[in-house]
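Colleague: Provided below are the primary sequence and the corresponding predicted coordinates.
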Amino acid sequence: MIIDDLTVPIVLAPMAGGPSTPELTGAVAEAGGLGLLAAGYLSATDLAARIAATRAATGRPFGVNLFVPGPATPAADFADYLAELARDHPVGDAKHDTDDWAAKLDLLVADPVAVVSFTFGCPTAEEIARLRAVGSETWVTVTSPAEARIAVERGADVLVAQGAEAGGHRATFVDRPADDATDPLSVLALLQLLTAATDKPVVATGGITTGAGIAAALAAGAAAAQLGTAFLRCPEAGTNPVHRAALTADTPTMLTRAFTGRRARGLRNRFMVEHSANAPVAYPEIHYATAPLRAEARTAGNPENVNLWAGQTHTLAPELPAGELVRTLAAETKTALKAALSRRIQDC
């Protein structure tokens, strides 16, 4: 298992749409962690170029994350929402695609990487077998024990337990309006449930930004911790300047479908407040529809109309080079674990 060979139990979360870069992935790998390169929104050709650039940045193992495609949403389901947006914003073509799924799988079979992780669902047993046959481990991101059972049954090597605290999109296999009435599991709750139900390695992710947070996940049974928001301010990250600046403010986060048609956690802003109530379940259609207004906001430096994905502990994200951040977190993790062990537990 790749996870057993890491110098430090830190995994760089894949952050599609800009923050994920070959430089960031390579820097985390060079520091002893595992870097995951986001393939979401990229063509297979662009992904191939980024894999090559990552290999040029590091000789250590790294991984690639894919979005598992879902079914198209009928246009009637989101027509009213598009009309709502069009009153005040430019709206793009609300199209559906598979995010070049088949071509990316073919690429990763022809040009294998150490790990292929998945978000928004679980590939078929046959697809997992194809990747394992060329030496790639398969990691499936889950948000519930039910999803974990599916991933294990299909042959996943590692489960990535995404808690409700996580920034960016919820990794749920199916995004349902009915699920909004149920509190999503925190990373600690999910981690305990999964480690009790399976002997598969579990990587914890969601709201983990410090060494103490990593230590807590390890103590609860995680094989490693996956961090995303913690790396958004690193110079190697491709984080947009508007997003980068907003992370330092003590702004609360919230879950919304307003920007993409799929629930995601970001810094609360005017667009989210005004449009979340009517936002439909329609991904990636709404993602494409809001692309022009988000691009306009970034160009204008306007944080109120752009998705500022971030986890609940975003104010703790430091501005450090990625390698230095990994080393700092590793040292903090050791200190936190030693401090926990030094505390006396009285006999009952």
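Modeller: Okay, I see it. Numbering: from 1, shown residues only.
Colleague: from here on, contacts and neighbour counts on C-alpha atoms
Modeller: Noted.
Colleague: contact partners of the biggest helix by length in the chain?
Modeller: Assignment by DSSP state H gives helix 322-342 as the longest helix of the chain. With contact meaning Cα atoms under 8 Å, 6 or more residues apart in numbering, helix 322-342 is reached by 8-10, 24, 27-28, 30-33, 210-215, 219, 231, 234-236, 318.
Colleague: again, only this time at 7 Å
Modeller: Residues outside helix 322-342 that contact it (Cα atoms under 7 Å, 6 or more residues apart in numbering): 8, 24, 27-28, 31, 210-212, 214-215, 231, 234, 236.
Colleague: take the one below as the second:
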Amino acid sequence: MSARHPALARAEAFAASYGLRRPLLLAPMAGACPPALSVAVMREGGLGACGALLMQPAAILAWADAVREAGPFQINLWIPDPAPARDPAREAGLRAFLGRFGPAMPPDAGDGAPPDFAAQCEALIEARPRIVSSIMGLYPPAFVARLKERGIAWWATVTTVAEALAAQEAGADAVVAQGAEAGGHRGAFEAAKAETGAVGLMALLPAVVDAVKVPVVAAGGIADARGAAAALLLGASAVQIGTGFLRCPEAGIPPAWADGLGRARPEDTRLTRAFSGRTGRSLATAYVAAAAGPDAPAPAPYPIQRGLTQAMREAAVKEGDLARMQAWAGQAAGLAQAVPAGEVVGGIWEGIGALLR
């Protein structure tokens, strides 16, 4: 019998260290990680995930209880930015612009705030996931120490080599190298650099692997066995897949969004701040194009822009209108399959084995 390919052996050892049978991880997508999707991935030996950005502590605990018996999982939080400056005149212009796409909004539409971060962190401690992950920065040292005291691993999402080194220095047990191909929000530590520092995974991954001593998880633009095997060959210890699971029935996203993903070519996505104020990759819909037009006002910072667009986004979902929908999508969206999540995990794993014999 021939020996296991070194890349495959490394990935299997990393997976086993976290109680997984397969080094295939569901990305923690805020608003698109219902328990059913994680459970389906976990039952096939992968890692479940929750993007808890918008969840109150009680909801975080309820999510963890709903998936716990299926296996290991991670819960992810954004590291908060400083409170943004408000500009009433600018917001009024944005409300007028957005009124072309959705219901009229009151002057206080941008007043909403995310859940209390400190309370969310307490919920993570109580929920006891195998892994707590971060995006948009690094957890405070005192919280990292509490995680380590309880045997909870910390994975830090990074988008540059400099961020990876900072995460390792801060005590991260692994780093998730997020390439610019990834759907949804870019994890740059500094919001202003999310577009100018958009490095593709093929360049980012080997550079991060060479720079750090901790294991590296690959994320961004991976939706089939070819991409997963390539990431392992470039030094990743596991792969994290987001958009590749969104067409699965367990994800429960609006049908118009799921259909749009299936039709998308890589060039049919683009980076935009038009939904939340933070840079993310979306399908290049009519609203996204209009928001990038020369007559469009610049988006407000996060979370003000998110509040301003809430009515439009909700109306788009209710009406099944992809043109105005917040339809996050990675550049490999067209590879996503409309099959049960377990089949996606099994198919990718079998394909990796065939490619790395």
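Modeller: The structure has been received and is ready for your questions. In this text, all values refer to a predicted model and were calculated from it rather than measured experimentally.
Colleague: tell me which of the contacts of helix 322-342 of structure 1 is nearest to Leu185 of structure 1?
Modeller: Checking the contacts of helix 322-342 of structure 1 against Leu185 of structure 1 with Cα to Cα, the nearest one is Ile214 at 17.9 Å.
Colleague: how about that closest one, what's its partner in structure 2?
Modeller: Structural alignment (TM-score structural alignment) places Ile214 of structure 1 against Ala228 in structure 2.
Colleague: Contacts only, for that match.
Modeller: Ala228 of structure 2 neighbours (Cα under 7 Å, 6+ apart): Ile222, Val239, Ile352.
Colleague: which of the residues you listed also appear as contacts in structure 1?
Modeller: Mapping the contacts of Ala228 of structure 2 onto structure 1 (both residues aligned by TM-score structural alignment, their matches' Cα atoms under 7 Å) leaves Ile222, Val239, Ile352 still in contact.
Colleague: Most neighbours out of those residues, which is it?
Modeller: Per-residue neighbour counts (other Cα atoms under 10 Å) across those peak at Ile222, which has 29 neighbours.
Colleague: Am I right that it is in a strand?
Modeller: No: under the criterion used here (DSSP: H, G, I helix; E, B strand; the rest coil), Ile222 of structure 2 is coil, not part of a strand.
Colleague: contacting residues for it?
Modeller: Ile222 of structure 2 touches Ala228, Ile241, Ala332, counting by Cα under 7 Å, 6+ apart.
Colleague: Specify which member of those residues is nearest to Thr279 of structure 2.
Modeller: Among these, and counting by Cα to Cα, the member closest to Thr279 of structure 2 is Ala332, at 18.0 Å.
Colleague: so what corresponds to the closest one in structure 1?
Modeller: So Ala332 of structure 2 corresponds to Thr313, using TM-score structural alignment.
Colleague: can you count the residues close to that match?
Modeller: Thr313 of structure 1: 21 neighbours (other Cα under 10 Å).
Colleague: That one contacts Gly207, doesn't it?
Modeller: Yes: contact criterion Cα atoms under 7 Å: Thr313 of structure 1 and Gly207 qualify, at 5.4 Å.
Colleague: could you pull out the strands for structure 2?
Modeller: 24-26, 48-51, 73-78, 131-135, 153-158, 174-178, 184-185, 216-219, 238-241, 269-272, 280-283 (DSSP state E).
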